[in-house]
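A.B. asks: Next one to model:
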Amino acid sequence: MPIFRQLFDTTSSTYTYLLGDAAAGEAVLIDPVFEHVQRDTALLRELGLRLVATLDTHVHADHVTAAWLLQQRTGSRILLAGAATAVNVDRPLQHGDRIAFGSRHLEVRATPGHTSGCLTYVLDDHSRAFTGDALLIRGCGRTDFQQGSPQRLFRSVRTQILSLPDDCLLYPGHDYRGVTVTSVREEKRFNPRLGGDVDEADFCGYMDHLGLPHPKLMDIAVPANMRCGQPDGHGAPAPEPGWAPLVYTFGGIWEIQPQTLLERARELQLVDVREPSEFTGVLGHIAGARLAPMAQLADHLSALDPQRPVVAVCRSGARSAQATVLLRKAGFTQVANLAGGMLRWNAEALPVVGAAAD
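C.D. replies: Model prediction:
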């Protein structure tokens, strides 16, 4: 059996899948997420695997792929449907192609309909298939943008996915309820859109009247994913900081998670860039934080030690992200933003000073 791990991004409810051949030490990642590069490369390192390729099931509209960033850091190849017409792709995939990792391989099946460039990856023994958004657990991806088509999706799912053996496990690109896996047998019987006696007319009538809003990140994610996740105008990514486990965002900001900050607070300089009324307001502030409102941040720089890491804090993480940019321009090289700001800090019930502690 190949090494198999199912990974999750809570922001977009995206599943990333790692498949590896232990004997050969080779692996592939399906649908990697930009913000989880450190997590994924750490897992590969711990499992003794070399990443040979990243495989996206389609051009995503709700998150940015990590394909380009992983290529920069590991030398992996970028594989994506040729029909997607994206740039930076090392191998444009076609229906019937095979993707090898060690002695194992994935079979490429074209499953357009959610987008024109959707692919399903089927493990060589037909025991598992990775369906992206073409087929979700008891559902399917929408068909109203990116050259989507309910007619094409119905035919794709019926001929390329539900034609697999009944006991083949199906792993979707997303699930919003915490369900992790289904099977061909289950979806043929219980999928309300595509299973049972539903015909093409039934399906198209349903899909044409969903009336869903566009994904919130669509205007950022789609252009970025047409570059396979390469930030616009960016060259090679910044080297990973060694002073704390940080996450690099697509916007080019290093972020520290609240629990990590709590554990390392004594080693760091905390700069809270909110207004004084917010600092002592309902959300309180983190013990040891220095109040330096954004408009006055430049006046506080002389009080900071440029040799020690600095973490910027605000209500939601937006103002403090800008503060990290200003700090870097001022010559501070070890800078991070508190992910989610004081809203997330309070949501995780971490200790505060001020009104919220009352």
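A.B. asks: Every contact and neighbour count from this point should use C-alpha atoms.
C.D. replies: Noted.
A.B. asks: Contact partners for residue 93?
C.D. replies: Taking C-alpha atoms under 8 Å, 6 or more residues apart in numbering, we find residue 93 in contact with 79-82, 108.
A.B. asks: and with 6 Å instead?
C.D. replies: By C-alpha atoms under 6 Å, 6 or more residues apart in numbering, residue 93 lies in contact with 80-82.
A.B. asks: how close does it get to residue 84?
C.D. replies: 9 Å (C-alpha to C-alpha, to the nearest Å).
A.B. asks: quick one: the strands in the stretch 101-250 of the chain?
C.D. replies: For the stretch 101-250 of the chain, the strands defined by DSSP state E, counting those that start in this stretch cover 104-110, 119-123, 128-132, 169-172, 182-183, 247-248.
A.B. asks: Tell me which helix or strand comes right after the last one.
C.D. replies: Right, the one you point to is strand 247-248. Counting by DSSP states H and E, the next helix or strand C-terminal to strand 247-248 is strand 254-256.
A.B. asks: Off-centre distance for that next one?
C.D. replies: Put simply, strand 254-256 sits 15 Å off its chain's centre (C-alpha atoms, centre = their mean, to the nearest Å).
A.B. asks: next SSE after it?
C.D. replies: Where DSSP H and E defines the elements, the next helix or strand beyond strand 254-256 is helix 258-264.
A.B. asks: Return the set of buried residues in the next helix or strand after that next one.
C.D. replies: Tracing the chain C-terminally past helix 258-264 and defining elements by DSSP H and E, one meets strand 269-272 next. By neighbour count on 16 or more other C-alpha atoms under 10 Å, the buried set for strand 269-272 is 269-272.
A.B. asks: re earlier: which among the strands of the stretch 101-250 of the chain is found nearest to residue 156?
C.D. replies: The closest of the strands of the stretch 101-250 of the chain to residue 156 is strand 104-110. By C-alpha to C-alpha, the value is 7.5 Å.
A.B. asks: on that earlier part again, how about TSV for the strands of the stretch 101-250 of the chain, with mean neighbour count and distance to residue 60 added?
C.D. replies: Output for the strands of the stretch 101-250 of the chain, formatted as TSV (neighbours: other C-alpha atoms under 10 Å; distance: least, C-alpha to C-alpha, whole Å):
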stretch	mean neighbour count	distance to residue 60
strand 104-110	22	16
strand 119-123	26	12
strand 128-132	26	10
strand 169-172	26	13
strand 182-183	19	22
strand 247-248	22	19
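A.B. asks: can you put these in a markdown table and add distance to residue 142?
C.D. replies: As requested, the strands of the stretch 101-250 of the chain are exported to a markdown table (distance: least, C-alpha to C-alpha, whole Å):
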| stretch | distance to residue 142 |
| --- | --- |
| strand 104-110 | 17 |
| strand 119-123 | 15 |
| strand 128-132 | 12 |
| strand 169-172 | 14 |
| strand 182-183 | 19 |
| strand 247-248 | 30 |
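A.B. asks: In a strand, residue 46, correct?
C.D. replies: No - according to DSSP: H, G, I helix; E, B strand; the rest coil, residue 46 belongs to no strand; its state is helix.
A.B. asks: Next, count neighbours for it.
C.D. replies: By other C-alpha atoms under 10 Å, the residues close to residue 46 number 9.
A.B. asks: Please provide the structure for the following sequence as well, for comparison with the first:
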Amino acid sequence: MNKQPPLIMRQLFDRSSCTYTYIVKSSGSSDALLIDPVLEHVSRDISVLSNMSANLTKILNTHVHADHVTGSGALKERLGSTAVQTFISRESGAVADVLVTNNDKIDIGDGRFLTVRSTPGHTPGCISFETDDQASVFVGDAVLIGGCGRTDFQGGDSAQLYDSVKEKILSLPDETNIWPGHDYNGRTVSTVKEENTFNPRLTLKKSEFVNLMDTKFDGSNYPSKIDASLPANMVCGVFSETTKQPVLHPGGFLWVPEKFKPDKMVKLAERVKAGAVICDLSSGEGGTYSGDSLDTPWHENDHSLFLSEFKAKVPDFDAPVILCCKTGKRASKGCALLEMAGYRDLTNGINLKNVAEEIGE
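C.D. replies: Next up, the predicted model:
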């Protein structure tokens, strides 16, 4: 029986967000992959790879992070956009070179590989990476040493997280090393046996865990970098050279900040009277707004087309803008796109249906 060449790994740390980045390669190959890089440490990561005589070919993201901007895009730019591929879960809604799902295999080199394990709950698109010999699993924020990731934003679900962790991570052999995405107390690694025995959250019954998580995390105290991190990480940190903003990829989805969700308290009639630009993104005949509005179609499969058409018609970045649609979802995405482009006075006008009649248009 042929013995597998051993894996070589480096664990790197970002002090600001307490994020761990991992380099993994086979001893018999020069190819390497990187897990969860941080933008501010791209030069460090390249230096470590060079010292290891390693050639970076793959960048894996365990999920769309909220507390830091990924270094994926900057690494692709520095090392060659075609030479390095980015990976993220298909369920995340994010854009990457390769979208993966449960049980997919990611080649490390020299016959070694990682298996993708779908571990949603912290976010819907969380994945973990299990080595082929089950000696290690890279879990992102699904499991932390003595804890787990939050579930109160980004579509988190406490019950789902509990099931994911129990079925996909803590069911591995006792000696499997658990490599977390963060640690805030100076710890570096744990094992399945340790977390099954000592983790104060994950040793609870499911109902107790859900109650604890839903009580402890109530949607407040969001990560300080969330507004910058999520839009950037939804496109794996690929930035425009001219605007320094996230590149808008066809078919990509955007996280929508709370401020662009429909607000029934906004006095839309007053804003309309004041001359706000109104753009109706509704599909079908009739639309949402019965008065005159800007004719700029919403391109669901290419958001960059909407943005370019809107900018051509409204070149003033200080112009008051109201986007509307039937549910507020398209308007929310549109507001996020326009804010990234530099527009400064944006409103989600879901309640514009009767405004035209109200003001006599």
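A.B. asks: one step back: list just the nearest of the contacts of residue 93 of the first structure to residue 229 of the first structure.
C.D. replies: The nearest one, if we look at the contacts of residue 93 of the first structure relative to residue 229 of the first structure and count by C-alpha to C-alpha, is residue 80, at 12.1 Å.
A.B. asks: The second structure: which residue goes with that closest one?
C.D. replies: Counting by TM-score structural alignment, residue 80 of the first structure corresponds to residue 88 in the second structure.
A.B. asks: neighbouring contacts of the one helix or strand that match maps to?
C.D. replies: Here residue 88 of the second structure, judged by DSSP H and E, is contained in strand 85-89. Residues outside strand 85-89 of the second structure that contact it (C-alpha under 6 Å, 6+ apart): 58-61, 96-101, 125.
A.B. asks: 10 Å instead?
C.D. replies: By C-alpha atoms under 10 Å, 6 or more residues apart in numbering, the residues outside strand 85-89 of the second structure that reach it are 33-35, 56-64, 72-73, 75-76, 94-102, 106, 116-118, 124-128, 234-237.
A.B. asks: That strand vs the first structure - mean distance after superposition?
C.D. replies: Compared with the first structure after the fit, strand 85-89 of the second structure shows a mean deviation of 0.3 Å (mean C-alpha distance after the TM-score superposition for the first structure).
A.B. asks: quick one: the nearest residue to residue 261 of the first structure once chain neighbours are set aside from residue 237 of the first structure, how far?
C.D. replies: Nearest residue to residue 261 of the first structure in three dimensions, chain neighbours excluded: residue 338, at 7.8 Å (C-alpha to C-alpha, 6 or more residues apart in numbering). Distance, residue 338 of the first structure to residue 237 of the first structure, using C-alpha to C-alpha: 20 Å.
A.B. asks: which part of the first structure lines up with whatever helix or strand comes next after the strand holding residue 88 of the second structure?
C.D. replies: Going down the chain from strand 85-89 of the second structure, the next helix or strand is strand 98-100, by DSSP H and E. Mapped onto the first structure using TM-score structural alignment, strand 98-100 of the second structure covers residues 91-93.
A.B. asks: Relative to residue 307 of the second structure, how far out is residue 338 of the second structure?
C.D. replies: On the measure of C-alpha to C-alpha, residue 338 of the second structure and residue 307 of the second structure end up 7 Å apart.
A.B. asks: actually residue 136 of the second structure, sorry about that
C.D. replies: Taking C-alpha to C-alpha, one finds residue 136 of the second structure at 44 Å from residue 307 of the second structure.
A.B. asks: ok, now residue 97 of the second structure?
C.D. replies: 23 Å.
A.B. asks: higher neighbour count, these two?
C.D. replies: residue 307 (19 against 16).
A.B. asks: so what does the helix or strand harbouring the more buried one touch, helix or strand wise?
C.D. replies: Using DSSP H and E, residue 307 of the second structure falls within helix 303-313. The helices and strands touching helix 303-313 of the second structure, judged by 3 or more C-alpha pairs under 10 Å, 6 or more residues apart in numbering; DSSP states H and E, are helix 329-341.
A.B. asks: what's downstream of the helix it packs on, the next helix or strand?
C.D. replies: On the C-terminal side of helix 329-341 of the second structure, the closest following helix or strand by DSSP H and E is strand 346-348.
A.B. asks: counterpart of that next one in the first structure, which residues?
C.D. replies: Using TM-score structural alignment, strand 346-348 of the second structure corresponds to no residues of the first structure.
A.B. asks: So which other helices or strands are in contact with whichever helix or strand comes after that strand?
C.D. replies: Downstream of strand 346-348 of the second structure, the first helix or strand assigned by DSSP H and E is helix 355-358. Helix 355-358 of the second structure sits against helix 268-273, with contacts defined as 3+ C-alpha pairs under 10 Å, 6+ apart.
A.B. asks: hang on, the earlier thing: so residue 338 and residue 237 of the first structure - more neighbours on which side?
C.D. replies: Each of residue 338 of the first structure and residue 237 has its neighbours counted (other C-alpha under 10 Å); residue 338 has more, 28 against 14.
A.B. asks: Touching, that one and residue 269? I think so.
C.D. replies: No - taking C-alpha atoms under 10 Å as the definition, residue 338 of the first structure is not a contact partner of residue 269, at 12.0 Å.
A.B. asks: What residue in the second structure is paired with residue 155 of the first structure?
C.D. replies: So residue 155 of the first structure corresponds to residue 163, using TM-score structural alignment.
A.B. asks: Residue 138 of the first structure is nearest to which of the strands of the stretch 101-250 of the first structure?
C.D. replies: strand 182-183 (8.6 Å).
A.B. asks: Check the mean deviation of the closest one from the second structure.
C.D. replies: When the second structure is superposed, strand 182-183 of the first structure averages 0.3 Å from its matched positions, counting by mean C-alpha distance after the TM-score superposition for the first structure.
A.B. asks: which part of the second structure lines up with that strand?
C.D. replies: Strand 182-183 of the first structure maps onto residues 190-191 of the second structure, going by TM-score structural alignment.
A.B. asks: which residues sit against the matching stretch?
C.D. replies: Against stretch 190-191 of the second structure from outside (C-alpha under 10 Å, 6+ apart): 135-137, 143-146, 170, 172-180, 197.
A.B. asks: again, only using 7 Å
C.D. replies: Stretch 190-191 of the second structure is contacted by residues 145, 174-179 when judged by C-alpha atoms under 7 Å, 6 or more residues apart in numbering.
A.B. asks: Let me know the closest of these to residue 213 of the second structure.
C.D. replies: Among the contacts of stretch 190-191 of the second structure, and counting by C-alpha to C-alpha, the member closest to residue 213 of the second structure is residue 145, at 16.0 Å.
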